[in-house]
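1. One predicted model, sequence on top.
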Amino acid sequence: MTDPVKAGPLQGIKVIELGQLIAGPFCGQLLGDMGAEVVKIEAPGAGDPMRNWGQGKTPVWWQVIARNKLSVALDLRSPDGQQTLRDLAGQADILIENFRPGTLEKWNLDPVELRKINPGLIVVRVSGYGQTGPYASRAGFGGIGEAMGGWRAIVGEPDRAPSRMGVSIGDSLAATYGCMGALAALHHRSESGQGQIVDASLYESVLQVMESLIPEYAVAEHKRTRTGSVLPGIAPSNVYPCSDGEYLIGANQDAVFARLCKAMGRAELAEDARYSTHLARGEHQVELDALIGEWTSQLTVAQVEAAMIEHGVPAGRIFDAQDMLEDPHFRAREAVVTLDHPDYGPVPMQGVFPKLSATPGSVRKLAPREIGEDNADVLQRWLGRTE
C-alpha cells in the first residue's frame, strides 16, 4: 500500500508510455515519480533495449528509468495490438511517444484520431526535429539534437573536437520539456476539458538552455566557442589542482574575491589593480588562475574546502558516484534512495525531484522484471477485460 502522504501530486493520472530508449521513457519516469500510473507498452519478446543498457558488470539503467511503471506487451504492428492501444488511450490522461514522426500514423494510431476517441487525451510527442518542418522525417538521437541545438559547439577544449556531456543530456532535456508541456496541458484541460498535442523536439530542448547564444551573435557580434573549463572574462571561476584531486572555486564577484584572497593569505591581491575589479580579473584571467592554482596545489581538497567554507567562498568538490553515496548532505535530503531488488540486492539511485512539501513524489515500485508482466492487471482494471 502506497503511503498516502507520498502518493504524489499526479495520483490518479493514467499515462501510456510508447517508445523506447531514453527521451520518452525518461518523460514517463518523471510523471511516474510524481504519482502517475505509467503503463509502459513493450513489443512482445523484444521489449525496450534499455533493459540491457548501462555500464559496468550489470546493466542497471533500466532500474532507474523504468521505476514506478507497469509493463504491458502489445504488438502495435498488428490490428489486435492497435485496437487494444486505442482502448487504453480511451481511458488515459497522457500518452507519450518518441518514435520518428509518422510512425504512429503508419500503425493506425494517429494522435488526432486517438483524441477523437478521448478528447481529453494529452499526447506528448518527442522527436529529433519536431513534428513539422523540412527535417521532421529525419532520424534523430540525443547527440544530434545537442549538435543542432548549439551545445556541442561550445563544449570542450578549443584545440580539440567538440566533447559530449558524459550523459545523454539532449534526450533528458527533451523528456523534461515534454513533461513540462504535459503538466501545462493538464492545467489547460482542467479549465477546458480538452487535451492537446505536446510537440517536444530534441534540438529545440537543447536550444532552450543555450542562454543568450543567439542574440550575442546577432546583436553583440560575438560567437561563443569552446573554452574548456573557463568562461572567458569571468575570473576566478575554474577547477583548480589540489595535491590529491581537483576543486571548483567560483569567486568572480568583488566581495567574494576579497574573501578568497584572505583565505589564501593574500589579502593584498584584492587591492591589486590587476585583480581589484571584475573587468580587470577577466583581462588577467590566465595569470590569476595560475596564482590560485599554485596555492591550491600545496593543499589537499579537504584543506581547500575547509578554507572556502570558513571564508564563505562558493566552491565545491568534484563529486563522483562514490562521493555521492558517502556524502551526508545527499543522505539528509534523500537525494539518493535505495531499492531492494530480488536479483541485485540494494540498488541505490537518484531520488525523486523536485521536492514538494505537501504532495511529495516517491519511488513506489521496482522496474518491471518481465516484458508484459502486468498485462492482466492493467487490462482488467483499465478495460474491464477478464483474465
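-> Arrived safely, thanks for sending.
2. Every contact and neighbour count from this point should use C-alpha atoms.
-> Will do.
3. which SS state does residue 248 fall under?
-> The local conformation at residue 248, judged by DSSP: H, G, I helix; E, B strand; the rest coil, is strand.
4. now residue 41
-> Classification of residue 41 using three-state DSSP returns strand.
5. Distance check, the residue nearest to it when sequence neighbours are not counted against residue 322.
-> Nearest residue to residue 41, sequence neighbours excluded (C-alpha to C-alpha, 6 or more residues apart in numbering): residue 72, at 5.0 Å. For residue 72, the distance to residue 322 equals 35 Å [C-alpha to C-alpha, to the nearest Å].
6. next, the one to line up against it:
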Amino acid sequence: MSTQLHEGPLRGLRVIDLATVFAGPSAARRLADFGADVIKVERTGGGDGARHLGESDGDDAYYWRLVGRNKRPIELDLKQEQGLEVLLRLVRTADVLIENFRPGALERLGLDPESVLLVENPGLVILRVTGFGQDGPYSSRAGFGTIAEAMSTLAYTTGQADGPPTLPPVALADEITGALSAFAILAAIRHRDLTGEGQVIDATLLDSMLDVVGPGAAIAHRTGVSDQRIGSRLWFSAPRNVYECSDGWICMSGSADSVAKRILNVVGGDALQNDPRFATNADRIANVDALDALISTWTSTHTWRDAVQILADAGAAAGPVYSAEQLIADEHVIARGSLAMVNNPDGDGELLQSAPTPRLSRTPGAVRHAGLSRGASTEDVLSELGYTEREISAMSDAGAIGPLTARTG
C-alpha cells in the first residue's frame, strides 16, 4: 500500500513501527531489509530509546543505526488528538502495525485492536510484543529480554560449573523474538491475502526463548532433573568445547560421530581413534575430562590458524573464537559480504553492519541507509497522507508532531 516502492520481495508492504528499543523494532527491521516501507513512529521529545544506548555515531547510538535502518522516522504525540489522527490515517494505509507497550496501554490511547484498529482497517496485522504476553499472572510486569533469558533456563545452564548463572552479553531474547515475529507477521499476511482478515499476534520474549532453549523442560518434567552448568561442553555430545592455542582460542564440535573420529585422528592418530574410552559418543561423554585434556595438549602446540586449518583439512568441525577486530578481517566474511558498508547520511560516514540474511537468489534484501535522525521523514510521510504544508506546520507548532527538519529521509 505504500507509495515508497523499494526493491525486494516485500515491496509495497507498509509497516507502522510503534515499538521501542529491540524486539519489535527488530521484527520491523527485518521486514524493511526485504523491501517493506517501515514508518518508524517515535514519541516527540526523545525518540526511541535505542538512540541512546551505548556508543554513539554522531547524534545517535550505533544500536539505533542498526535497528533503525531502512526505516522512515516520524515523531507523533499520541496523547494529542491531532497526533492520534495522523496515526489513524497511517493505519488506514498500512498492512502491519507493531507495538510493545504494556498490556492495556494501546487501549488507553484509544487504539484498541479489535474495536478501533481492525475496524479502521480490517486487513491489518497487529504485532503486540511484551515480556510475558497479553494475559497471565505476569502480563503487567516489566519484561526485558534479560528476564526472559534468565527465566527460560538459558542463564541457569550457561557458565562454568563452579560459577554463577550467566546472562548473554547481547540482546538475544529481543533478536530471537524479532526474527520469530517477522515470520509470524508474514504468516498472518498470507492468511490476510487469502481471506481478507487481519489479526492480532501475541509475541512474548519468554515464549520466544522457550522455543530455542531445547528439551530441558521436557527432560525435567519426565525425570525431575534439571541440566546444570558445564561451561562450553554439551551434555549430549563430546568433544564440544573451546580450547586454548598458543596464540588464541578455537572451538570444536563432534556432534556427528564421523566428525568426532576425525578430531581424534588429528589429535592422536589411530591410537586415539581406537581408544575404547572414546569409541562411541556415550564413551566420549563418560570420559570427557580425559578427552578434553588430550585435545588441549594438542591445541596448545599450535597457533589457532594452524589448528583450524589442520582440522578443516581433515573434515573436522572447528573454528576460531574471534574478537570483533578479528571478525571484520576474516577472509570468508569479507568474500561473502556478510558485513557490508552502508549509507549513513545522518552519522559520521559509511557504517559497517551485518548484511540482510538469509540471502534470496532472486530478490535479496538490501540496506538502503542506516537509521536516520529523529523526524527525518515526518514531512514526507504526512504529505503522502494528504496533509498540506500549512497543516503540517501547524501541527508541528502545536507539538502534535515533532520539529520539522531541513532534510527529509
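-> Looks like it arrived, so ask away. Owing to the predicted nature of the structure, the values given are computational and were not obtained by experimental measurement.
7. give the contact list for the residue nearest to residue 41 of structure 1.
-> Residue 72 of structure 1 makes contact with 39, 40, 41, 42, 371, 372, 373, 374, 375, 378, according to C-alpha atoms under 8 Å, 6 or more residues apart in numbering.
8. mind redoing it with 6 Å?
-> 41, 372, 374, 375 (C-alpha atoms under 6 Å, 6 or more residues apart in numbering).
9. now, which of these lie within helices?
-> Counting by DSSP state H, the contacts of residue 72 of structure 1 place residue 375 in helices.
10. hmm, back to that, in a strand, the residue nearest to residue 41 of structure 1, correct?
-> Yes: counting by three-state DSSP, residue 72 of structure 1 falls inside a strand.
11. quick one on the thing from earlier: from the contacts of residue 72 of structure 1, which is closest to residue 211 of structure 1?
-> residue 41 (36.3 Å; C-alpha to C-alpha).
12. returning to that earlier point: in JSON lines, list the contacts of residue 72 of structure 1 along with distance to residue 101 of structure 1 and neighbour count.
-> Below are the contacts of residue 72 of structure 1 laid out as JSON lines (distance: C-alpha to C-alpha, whole Å; neighbours: other C-alpha atoms under 10 Å):
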{"residue": "41", "distance to residue 101 of structure 1": "18", "neighbour count": "25"}
{"residue": "372", "distance to residue 101 of structure 1": "25", "neighbour count": "20"}
{"residue": "374", "distance to residue 101 of structure 1": "28", "neighbour count": "18"}
{"residue": "375", "distance to residue 101 of structure 1": "27", "neighbour count": "17"}
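13. Tell me which residue of structure 2 matches up with the residue nearest to residue 41 of structure 1.
-> Aligning on TM-score structural alignment places residue 72 of structure 1 opposite residue 74 in structure 2.
14. Also residue 302 of structure 1?
-> The equivalent of residue 302 of structure 1 in structure 2 is residue 305 (alignment by TM-score structural alignment).
15. And residue 353 of structure 1, by the same measure?
-> Checking with TM-score structural alignment, residue 353 of structure 1 has residue 357 as its match.
16. count of neighbours near its match?
-> By other C-alpha atoms under 10 Å, 13 other residues sit near residue 357 of structure 2.
17. residue in structure 2 matching residue 314 of structure 1?
-> Using TM-score structural alignment, the equivalent of residue 314 of structure 1 in structure 2 is residue 317.
18. mind listing what's buried in stretch 103-116 of structure 2?
-> Buried positions in stretch 103-116 of structure 2, judged by neighbour count with 16 or more other C-alpha atoms under 10 Å: 103, 111, 113.
19. If you could redo that for stretch 135-145 of structure 1, that was the one I meant.
-> Result for stretch 135-145 of structure 1 [16+ other C-alpha under 10 Å]: buried residues 136, 137, 140, 141, 142, 143, 144, 145.
20. what's near enough to touch whatever residue of structure 2 lines up with the fifth one?
-> Translated: residue 142 of structure 1. Aligning on TM-score structural alignment places residue 142 of structure 1 opposite residue 145 in structure 2. The contact partners of residue 145 of structure 2, taken as C-alpha under 6 Å, 6+ apart, are 173, 174.
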